[in-house]
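Student: Predicted model follows, preceded by the sequence.
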Amino acid sequence: MVNLGEIFPDFEADTSTGKINFHEWLGVSWGILFSHPADYTPVCTTELGAAANLAGEFAKRNVKMIALSVDSVESHLGWIKDIQANSKLTGDFPYPIIADDRTLAVKFGMLDPDEVNKAGMPLTARCVFIIGPDKKLKLSILYPATTGRNFDEILRVIDSLQLTATKKVATPVNWKQGGDCMVLPSVQQEDIPKLFPKGVTMKPVPSNKKYLRITPQPE
């Protein structure tokens, strides 16, 4: 298991595009590593197709994508054709899929004990790990095998992570790119004019505590 803020461990793996060393493959980019229960299954086919259709959006954010399951490279390569047909994708598939022998799934806590294959072995759950250019884990989400992910939401949280990594703001509930942000409580009042030239609005509350400070999204 990896905790938020820890270095995501390096590893070697066979993938649909050849062997990789994870840290070397990631380079100075952000990365998303997401697992799926099994190839040739309905929900996974829709998920990986949706992710592939959003490859340009991930690339605009300097995010490399890589998927994982406990199926073989040969299985991945055959299944990719089904994903492309179902999602109307053409050309090369935009990201690799790791063929894991369960080593990584166990190491990173990816297995879903309630979902097993015909041999009774647990399948990978729908994990999402977002790793920064510093190789540290920035976000993790774990979905059960029965629930498909929303990749628009994953893009939204990447936008938030990248914004808040460099600006002294947090993003409020249901925030989207371009929306108002909250000034961090650690920011001193005297520093606000320099940090937030667009201005800050203090929202009054019954406690009279001055912590709800709202500002337009910083550039």
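Tutor: Yep, that arrived.
Student: from here on, contacts and neighbour counts on C-alpha atoms
Tutor: Fine.
Student: burial of residue 139, as a residue count?
Tutor: Residue 139 has 18 neighbours, counted by other CA atoms under 10 Å.
Student: part of a helix, is it?
Tutor: No - per DSSP: H, G, I helix; E, B strand; the rest coil, residue 139 lies outside any helix segment and is strand.
Student: Tell me who's in contact with the closest residue to it other than its chain neighbours.
Tutor: Spatial nearest neighbour of residue 139, excluding adjacent residues (CA to CA, 6 or more residues apart in numbering): residue 130 at 5.1 Å. Residue 130 makes contact with 30-33, 137-140, 158, according to CA atoms under 8 Å, 6 or more residues apart in numbering.
Student: Got another one to weigh against that:
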Amino acid sequence: MSKKSRKKSSKTPSSPPTAKKKPVTTRASTKARSAKTQGASASNSAKAGAKSASHKAASKRLKSSETASKPAASAPGAKSALTEGQKAPAFRLPRDGGNIVTSADYAGQKLVLFFYPRADTPGCTREAIDFSRLRDAFKAAGTAVLGISADPLKAQEKFRDKHSLSVPLISDEAHEMLEAYGAWGEKSMYGKSFLGILRTTVLIGADGKVARIWRNVRVDGHADDVLEAARSL
């Protein structure tokens, strides 16, 4: 065998080790990448968990704050429990036409106050028309009649003109008189609770004391019932 052949044969065995190194390097890098991926996944899971916990905590805080606010919201209607025989609360508020009406204006005479939820709605319209129809009869019984809602003056005047109402209409946008007479409180409709005007009528005697209170009024025939009560007072 020549020297060249020996050299070639001695070099040939050295190539396989180089080929063997590649799989080792590939496995190592694969493991490294796998470990890195697992680490990133764990980090993302931890972040997601933290976020979820944060949302749950915020949700609970919101829930508790909403619950806490409910009693305060219903307080206005609950704090005024006007009863028969009690002195009628004083009031001073604007009426249709822009004048001011006060309780002192009706001192020494009987007075009917009918509180209605909203001007120009079906039930309120029928009620206001009925009291207007009987205005002269109430006057003959020595009784004045006032309608009260939280509508602004413009809405009250439009209501008066549209239906030719003859009873004065008071605007209590701040709910002061409504609360004092127990006509403002919690109502419910279609499963939802909210604050609003409770249809209520109060008859005040000539002595300034509450003679009768009608709560949760049904409009049909109501004005006639109040007239009979005023006549018998």
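Tutor: Structure's in. What do you need? This is a predicted model, so every value here is computed, not measured.
Student: just to revisit the earlier point, what two of the contacts of residue 130 of structure 1 are the furthest from one another?
Tutor: Largest separation among the contacts of residue 130 of structure 1 by CA to CA: 30 and 140, giving 13.8 Å.
Student: and those two? which has more neighbours close in?
Tutor: residue 30 (23 against 16).
Student: The more buried one -> structure 2?
Tutor: Applying TM-score structural alignment, one finds that residue 30 of structure 1 aligns to residue 110 in structure 2.
Student: ok, so what distance separates the residue nearest in space to the middle of structure 2 from residue 186 of structure 2?
Tutor: Nearest to the geometric centre of structure 2 sits residue 194, at 4.9 Å (CA atoms, centre = their mean). Distance, residue 194 of structure 2 to residue 186 of structure 2, using CA to CA, to the nearest Å: 6 Å.
Student: returning to what we had before: right, and the match of residue 30 of structure 1 touches residue 209 too?
Tutor: No - in this structure, residue 110 of structure 2 is not within contact of residue 209 by CA atoms under 8 Å, at 9.5 Å.
Student: I'd like the next helix or strand past the longest helix along structure 2.
Tutor: Scanning structure 2 for the longest helix, with DSSP state H as the assignment, gives helix 15-79. Next along the chain after helix 15-79 of structure 2, taking DSSP states H and E as the criterion, comes strand 92-94.
Student: which other helices and strands contact the next helix or strand after that following strand?
Tutor: Tracing the chain past strand 92-94 of structure 2, the next element assigned as helix or strand by DSSP H and E is strand 100-102. Packing contacts for strand 100-102 of structure 2, counted by 3 or more CA pairs under 8 Å, 6 or more residues apart in numbering; DSSP states H and E, involve strand 92-94.
Student: Identify the residue range in structure 1 corresponding to the strand it packs on.
Tutor: Strand 92-94 of structure 2 maps onto residues 12-14 of structure 1, going by TM-score structural alignment.
Student: Spell out the secondary structure type for the counterpart of residue 113 of structure 1 in structure 2.
Tutor: Structural alignment places residue 113 of structure 1 opposite residue 186 in structure 2 (criterion: TM-score structural alignment). Here residue 186 of structure 2 takes the strand state, with states given by three-state DSSP.
Student: The closest residue to residue 186 of structure 2 other than its chain neighbours and residue 225 of structure 2, how far apart?
Tutor: Nearest residue to residue 186 of structure 2 in three dimensions, chain neighbours excluded: residue 195, at 4.5 Å (CA to CA, 6+ apart). To residue 225 of structure 2, residue 195 of structure 2 is 28 Å away according to CA to CA.
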